[in-house]
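S.K.: sequence first, then the predicted structure, then my questions.
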Amino acid sequence: MTTHHARISPTAKLAAFLRAETDIPYCRQIADMCDAEEVSRTFDPGFIANHRAYIELRFKSLNAFIHRLGFRQVLEFAGGVAPRGLILSEDPSMLIVETDLPELLEEKRLIVKALIPLSERTNYHLHSANVLQSEEVWNAAGLFEREPITVVHEGLLQFLTPSERKQFAGNIRSLLKVFGGAWITSDVVIQESFERFYPETKQASTLKRVTEVTGRSIAEDAFIDWEAATSFFKEEGFAVERFKQIDFVPEMRSRVFEPQVLERIEYEEVWVMRLIN
C-alpha cells in the first residue's frame, strides 16, 4: 500500500511551490528546502499561474474554518509539506497532530526542525499514518483527550479511488464517534470542475502529468456531481454543510485576478461533515 501512495508526494511539493509566493508563514523557506521549484518545472506554466490563487485560498480558508469551529484538537491527514501544524501550534492552547506516509513525514520532520525547535513546541506532533489503515489512524489520535477534534485534509480525497474513499470515511466516522467534532476539507471535487478549470488544450496534458506523477486518475475518480458527493457522505453516516472558501478569506476578493482565476476562487468550497446522530 505504502509504495503505491508515497508517489503522491510530488503534488505536495508542487503545492509548496505555489504557496511560496503567498504571505502564508514559513512557505518560502519550506519551498526552498524541499526543492519545490524543481518539481514545478515539470508542470505547464499556465496551469501554475492559474493554480496559485486557488492553492492560497484553499489553505487559508481551511485554517479560518478551524478557528471558526473552535475545537482545540486538530488531526491533519496527508499534511505534506504544508505549514498548517506549524501555524496552528503557535497557539499553545491547541493540540495539533499531523500525519503523512513515513517517507514524506521524515522530510517534513527535517523541515520543521530547521524552522523551529520542536522540543519547545510540545503541542505539535508529527505521526506517520496511512489514512486507509485504521490502526495507524487510531495511533495518531492516541495523543488526544476525549474532547472534540477537527479532522482536516487538503489535496487528499481526489487521489483516493471510490473504494478507498469509503475506507477513509469509515476511519473518520469511528474517530468522531469517540471524540466528537467535525471533518472539514476542500477536497470534494466533481467532474464538472475539470471541464471548467482545465481548458481542453491544457486539460489533457496537465491531468496526464498528474496521473503520471501519482498513478491516480483524478478526473475519472471525481464525484459525478454535487448530489453524488453529498449522498456519498450521507451513506457513510455524515450530515454535510457546504461553504464558499472565499467567504472565509474575503480580502482575496479585493485583489486583481484573471477572469478564469476569479471564477475558480468564487467556485471552490469547504465541506463540513458531522456525524448524523
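M.R.: Noted; the coordinates are in hand.

S.K.: use CA for all of it now, contacts and neighbours both
M.R.: Will do.

S.K.: which residue ranges of the stretch 101-250 of the chain form strands?
M.R.: Listed in chain order, the strands of the stretch 101-250 of the chain (DSSP state E, counting those that start in this stretch) span 124-128, 149-153, 181-185, 238-244.

S.K.: what helices or strands is the longest one leaning on?
M.R.: The contact analysis (3 or more CA pairs under 8 Å, 6 or more residues apart in numbering; DSSP states H and E) places strand 238-244 against helix 226-235, strand 269-275.

S.K.: quick one, what contacts the residue located most distally from the centre of the chain?
M.R.: Most distant from the centre of the chain: residue 201, at 27.0 Å, with distances by CA atoms, centre = their mean. Listed by CA atoms under 8 Å, 6 or more residues apart in numbering, residue 201 has no contact partners.

S.K.: what about it, distance to residue 46?
M.R.: 11 Å (CA to CA, to the nearest Å).

S.K.: again with residue 116
M.R.: With CA to CA as the criterion, residue 116 and residue 46 are 35 Å apart.

S.K.: next one: residue 62
M.R.: 25 Å.

S.K.: neighbour-wise, which of the two wins?
M.R.: With neighbours defined as other CA atoms under 10 Å, residue 62 and residue 46 compare such that residue 62 has more, 24 against 10.

S.K.: wait, what's in contact with the most centrally placed residue in the chain?
M.R.: Residue closest to the average C-alpha location in the chain (CA atoms, centre = their mean): residue 154, at 0.9 Å. Contact partners of residue 154, counting by CA under 8 Å, 6+ apart, are 58-59, 78-79, 185-187.

S.K.: one more structure, for comparison:
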Amino acid sequence: MAYFFAGTFMETPSNRDFNSISPSAKGLLYLKGHTTLPYAREAVALLAEPEPFPADPEKVARYWARIVHFEQRYRSIDQLLQPIAIKNIIEISAGFSFRGLTMAADPSVYYIDTDLTEIIATKKAFIAQLHPDPLAGHLDIEALNALDEAAFRSLTARFPPGPVAIVNEGLLMYLDTAEKQQLCGIIRRILQQSGGYWITADIYIREDPEVAGKMYRNDALMQFLEAHRIEEKKFSSFEAAESFFEDMGFVIDEVAQPNHSLISSLPKFMETLTAAQKEKMKQVRRTRATWRLRLAD
C-alpha cells in the first residue's frame, strides 16, 4: 500500500509498529476511542493492544470525565469553524486528531495538518491505513514547530488565494508567556496577509491550588502535566486571557457554547456518578474555553 503526502511518496508497511507513540499521545488516543470522533476508534484498533482501563470506581469516573473533556474540546473547534466556511485550514499541534482527514472529503478544502516530527511520522502511517483511497480534497501532513515563522509561512504559502483558518487544541498551555507572545506574533502576521481567523480551544484557566493538589496525586497524566509546569503556564482568568490577546492584536469574534447533545461520551460519564456527585457538578468552575479570534480593527 502506498500514500501521497504533500507531493512525497511513502511506503506503508502492513506490519507498522505503533508502539513508538509517546505514552501521553497514546493515552489521549485511547480516550478518544470511546467517542464517535472521526476515525478515533479505528485508530485505536490499529494499536492492537489492550487499553489500560482503570478498575477503581473513582478512577473510572475521572477517566470518563477526561473523555468528555477532550471530546468537547475537539467538537468546540468544529462549532466555530463550520459557520465561517473557510476552506484553507492549517491545524497546529494536531496530535492524533483526524479532523483534517475528515474535512478533506470536501473537494474545495485544502487542509494542512501539522505537529512535531515524531508525531507526524506515525500519523502518516495511521492515515495510510485508515484511508488508503484518494481524497476529494487536499490534505498535507507536515512536521512543524509552530514557533518557526519561516516554516509556518512556507506551509501557509501553499494555500490558494483566500482567507485562512488557523486552529489548535492543545498547545498554549505548554508555552510560557514569551513563547505565547511569539506564536501570537506569527499568527497575526499571517492573518494580516491572508485574512481569516484563529480558533483555539486552548484557553485554560488555572485550577484552585487545593483542587490542583488533589488532581496531581497518584495520577500519571496529571504528574506528566505537573512535570511540564502546565498549571503555571495557564491563564490566571478568562479576563486576563482576553487582555493578553488584545495586547497581541486580537479580539474575540465568537466563544463556543457548550452543546451537550454533541458529546457522545457524556451519557456514559453520567452513569459513573452518584446523585451527590451529579449535584456537585453544578458548582464546578469552568476552566477552559474555545475562542475564535480575529485581528483587531
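M.R.: On my side now, so go ahead. It should be emphasised that the depicted structure is a prediction, and the values quoted were computed from it without experimental measurement.

S.K.: before we move on, the earlier item: now tabulate the strands of the stretch 101-250 of structure 1 in JSON lines and tack on distance to residue 221 of structure 1 and mean neighbour count.
M.R.: Shown next, in JSON lines, are these (distance: least, CA to CA, whole Å; neighbours: other CA atoms under 10 Å):
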{"stretch": "strand 124-128", "distance to residue 221 of structure 1": "26", "mean neighbour count": "20"}
{"stretch": "strand 149-153", "distance to residue 221 of structure 1": "18", "mean neighbour count": "24"}
{"stretch": "strand 181-185", "distance to residue 221 of structure 1": "17", "mean neighbour count": "23"}
{"stretch": "strand 238-244", "distance to residue 221 of structure 1": "20", "mean neighbour count": "16"}
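
S.K.: format those strands as JSON lines; extra columns: distance to residue 268 of structure 1.
M.R.: Shown next, in JSON lines, are these (distance: least, CA to CA, whole Å):
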{"stretch": "strand 124-128", "distance to residue 268 of structure 1": "29"}
{"stretch": "strand 149-153", "distance to residue 268 of structure 1": "15"}
{"stretch": "strand 181-185", "distance to residue 268 of structure 1": "11"}
{"stretch": "strand 238-244", "distance to residue 268 of structure 1": "6"}
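
S.K.: and residue 81 of structure 1, how many neighbours?
M.R.: There are 26 residues near residue 81 of structure 1, going by other CA under 10 Å.

S.K.: kindly list the longest helix within structure 2.
M.R.: Of all the segments of type helix in structure 2, defined by DSSP state H, the longest one is helix 57-81.

S.K.: ok, residues contacting that one?
M.R.: Contacts for helix 57-81 of structure 2 (CA under 8 Å, 6+ apart): 31-32, 34-35, 37, 53-54, 165, 167, 169, 199-201, 254-258, 262-263, 265-266, 268-269, 272-273, 290-292.

S.K.: show me where the stretch 151-297 of structure 2 has helices.
M.R.: For the stretch 151-297 of structure 2, the helices defined by DSSP state H, counting those that start in this stretch cover 177-194, 209-216, 220-227, 230-233, 238-247, 266-271, 275-281.

S.K.: looking at those helices, which is buried most?
M.R.: Comparing those by mean neighbour count (mean count of other CA atoms under 10 Å), helix 230-233 ranks first with a mean of 18.

S.K.: quick check: closest non-adjacent residue to the aligned partner of residue 274 of structure 1 in structure 2.
M.R.: Aligned counterpart of residue 274 of structure 1 in structure 2: residue 294 (TM-score structural alignment). In space, residue 294 of structure 2 comes closest to residue 197 once its chain neighbours are excluded; the distance is 5.0 Å by CA to CA, 6 or more residues apart in numbering.

S.K.: ok, now how distant is the aligned residue in structure 1 for the one you found from residue 19 of structure 1?
M.R.: In structure 1, residue 197 of structure 2 lines up with residue 182, judged by TM-score structural alignment. Residue 182 of structure 1 sits 26 Å away from residue 19 of structure 1, going by CA to CA.

S.K.: out of the strands of the stretch 101-250 of structure 1, which is closest to residue 11 of structure 1?
M.R.: For these, the distance to residue 11 of structure 1 is smallest for strand 149-153, at 14.1 Å, taking CA to CA.

S.K.: could you check the angle the closest one makes with helix 162-179?
M.R.: Orientation check (axes from the mean of the first three to the mean of the last three CA atoms, to 10 degrees): strand 149-153 of structure 1 against helix 162-179 gives 160 degrees.
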